[in-house]
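[1] here is my input; please provide its structure:
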Amino acid sequence: MEWLSAPFEVSFVQRALWGGVLVSLVCALAGTWVVLRGMAFLGDAMAHGMIPGIAIAAVLGGNLVVGAAASAAAMALGVTALSRSPRLSQDTGIGLLFVGMLALGVIIVSRSRSFAVDLTGFLFGDVLAVREQDIRFLVVALAVAAVVSALGYRAFVALAFDRRTAHTLGLRPGLTHAVLLGLVTLAIVASFHVVGTLLVFGLLIAPPAAAILWARRIPVIMLGAAVLGCVATVTGLVLSWHWGTAAGATIAAAAVALFFVSALASGVRQWVRA
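    Purely as a prediction, here's the structure:
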């Protein structure tokens, strides 16, 4: 027990724990819809699409969250515009914007004097540097995500399983898709400071993907994803403390490892039943 509790006796690890738990809850709400709709590639692209905005804000001394939100919104608008072309598939548009935005971000960061440090911070975050204002921001982001998920639940469900049915029911699938992109953007922007743009994808996808193997109802999937995300956060912080590894990367690795454990257990369950 002392081995488990020792890291959390330090104040900055306690703040990292709260930050990681809040990120897990936000990502559980948004990530469930990402997994159900098969938007994993889009989510990854949007996570990387924030880098130019973050880089510009860092170079100019502005607010990183504002820069990240603006860049992610531009990425979402670009994907929406390119997906309307009948001659280009959505994956093609996402791939082009993914590479273009990532390259632009690296170019901007490379113009600064602290290229290696800045780029590493953008990609991998620094969960141990979470401040109280970051936690307050995450609380607000969680509240907004919960309200959007509750109000848009019926429309999100219809869109996730049958876009034509959503249109027939008068649920405006185009607007619903835009709101869903906004929810994903909120989760990514709120989380990048804790685990970075590269690793936020792990918490956004891995816990919901692990939970969906065991649950059939969407609220249960969200709850399972939240629990698994919190477990990954605690596990990652404890292991990084004792092993001396990067905390954000260890949390993301723990989330992915939990998915594979869940997949293996689910496979064993199906084999036993058969």
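[2] C-alpha from now on. contacts and neighbour counts both.
    Fine.
[3] which strands and helices sit next to the helix or strand hosting Val106?
    Using DSSP states H and E, Val106 maps to helix 90-110. Other helices and strands packing on helix 90-110, by 3 or more Cα pairs under 8 Å, 6 or more residues apart in numbering; DSSP states H and E, are helix 40-49, helix 51-60, helix 64-83, helix 115-124.
[4] next up, for comparison:
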Amino acid sequence: MPSLLEPFTVEFFVRALSGGVLVAVICGVVGTWVVIRGMAFLGEAIGHGMLPGVALATVLGAPVLLGAALSAAAMSAAIGLLQRRGRLSYDTSIGLLFVAMLALGVIIVSHSRSFATDATALLFGDILAIRPDDIAVLAIAMIVTVGVSAGFHRSFVATAFDVRIARTLGLRPQLAHVVLVALVTLAVVASFQAVGTLLVVGLLLAPAVAARAWTTRIPTTMVVAAVFGAAAVMVGLLASWHFATAAGASIAAAAVLLAAVSAITRSVLTRASRRRHPVDHRDVGFPKSGPVALPERNR
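    Predicted structure coming up:
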């Protein structure tokens, strides 16, 4: 037991855990909408869309988070512009920009002298290097995420189920979609340092998928997803400490594993419940006193 708790006495581990929990809350809230709306490809594309900004910031010595935010925002805006002006479908627009931004990011990073180190941090994150000011930024991002989600909740719900009804109710579905894309962008940028661009979608999707196995109410799903995400951060960091594995990859793997365990557990409990309370199909449609009497003329 003392060996298991040893990491909690180390300052950088506690900072990583604190930052990871804040990221889990952000991803739990936004990831719920991503799963409901089927926007996983968008999250993946924005994650790779950060590459040019992050790479350029790394080469120039500028703040990496700023480069990531600017590049991700440009990616989101370009997707909307290309879809409206280019008459392309949503997934086609994302696919084209996905490849373009990924290629541009690799080209920029390839000019850096420390290419291998930069590429590793870029793709898989470096949560153990989180500083106190990074935690402050994540706390602000969490407050913004929760506040915007609460403010646009009705619009998000109506838009998710029927755009026409949302428009009829005056909930402005186009604005709701833009705001939701902005929240996905914020979540991806906030998660970048924790798990990198390749693994960010795992932390965005897996906790929400795990939560939806237990609840159908959206606010409850967000809370449960945040708890699953925080658990994934804890398990991943402990695995990284004791087994000398990459922290970001361990967190993402733990998140997916928890989603799988959640789904299997829910399935087993559902089957066990059905066995305890079997339905006698012979009684369906008939009163308990006996079969339905036929009309006089049909006897």
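[5] how far does the helix holding Val106 of the first structure sit from its chain's centre?
    Relative to its chain's centre, helix 90-110 of the first structure lies at 18 Å (Cα atoms, centre = their mean, to the nearest Å).
[6] for stretch 31-46 of the first structure, same thing?
    9 Å.
[7] buried residues of that stretch, list them for me.
    31-36, 39-40, 42-46 (16 or more other Cα atoms under 10 Å).
[8] and those as TSV, adding distance to Gly121 of the first structure?
    Formatted as TSV, the buried residues of stretch 31-46 of the first structure follow (distance: Cα to Cα, whole Å):
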residue	distance to Gly121 of the first structure
Gly31	23
Thr32	27
Trp33	28
Val34	25
Val35	27
Leu36	30
Met39	26
Ala40	23
Leu42	22
Gly43	20
Asp44	17
Ala45	18
Met46	17
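[9] ok, Leu25 of the first structure touching Leu142?
    Yes - the pair Leu25 of the first structure / Leu142 is scored as a contact, 7.1 Å apart, by Cα atoms under 8 Å.
[10] out of those two, which sits in the busier spot?
    Counted by other Cα atoms under 10 Å, Leu25 of the first structure and Leu142 do not tie: Leu25 has more neighbours, with 27 against 22.
[11] how close does that one sit to Ala253 of the first structure?
    Noted for Leu25 of the first structure: a distance of 17 Å to Ala253 of the first structure, by Cα to Cα, to the nearest Å.
[12] ok, back up a step: mean shift between the helix holding Val106 of the first structure and the second structure?
    Compared with the second structure after fitting, helix 90-110 of the first structure has a mean deviation of 0.9 Å; criterion: mean Cα distance after the TM-score superposition for the first structure.
[13] just stretch 14-23 of the first structure next, same as before
    In the superposition with the second structure, the average deviation recorded for stretch 14-23 of the first structure is 0.5 Å (mean Cα distance after the TM-score superposition for the first structure).
[14] circling back to that earlier point, of the helices and strands packed on helix 90-110 of the first structure, which is nearest Phe260 of the first structure?
    Smallest distance to Phe260 of the first structure across these (Cα to Cα): 16.9 Å, for helix 40-49.
[15] is the spatially most central residue of the first structure within a helix or a strand, and which one?
    With distances taken as Cα atoms, centre = their mean, the residue of the first structure nearest its centroid is Leu204 (3.6 Å). Following DSSP H and E, one finds Leu204 of the first structure within helix 173-211.
[16] sweet, I'm off.
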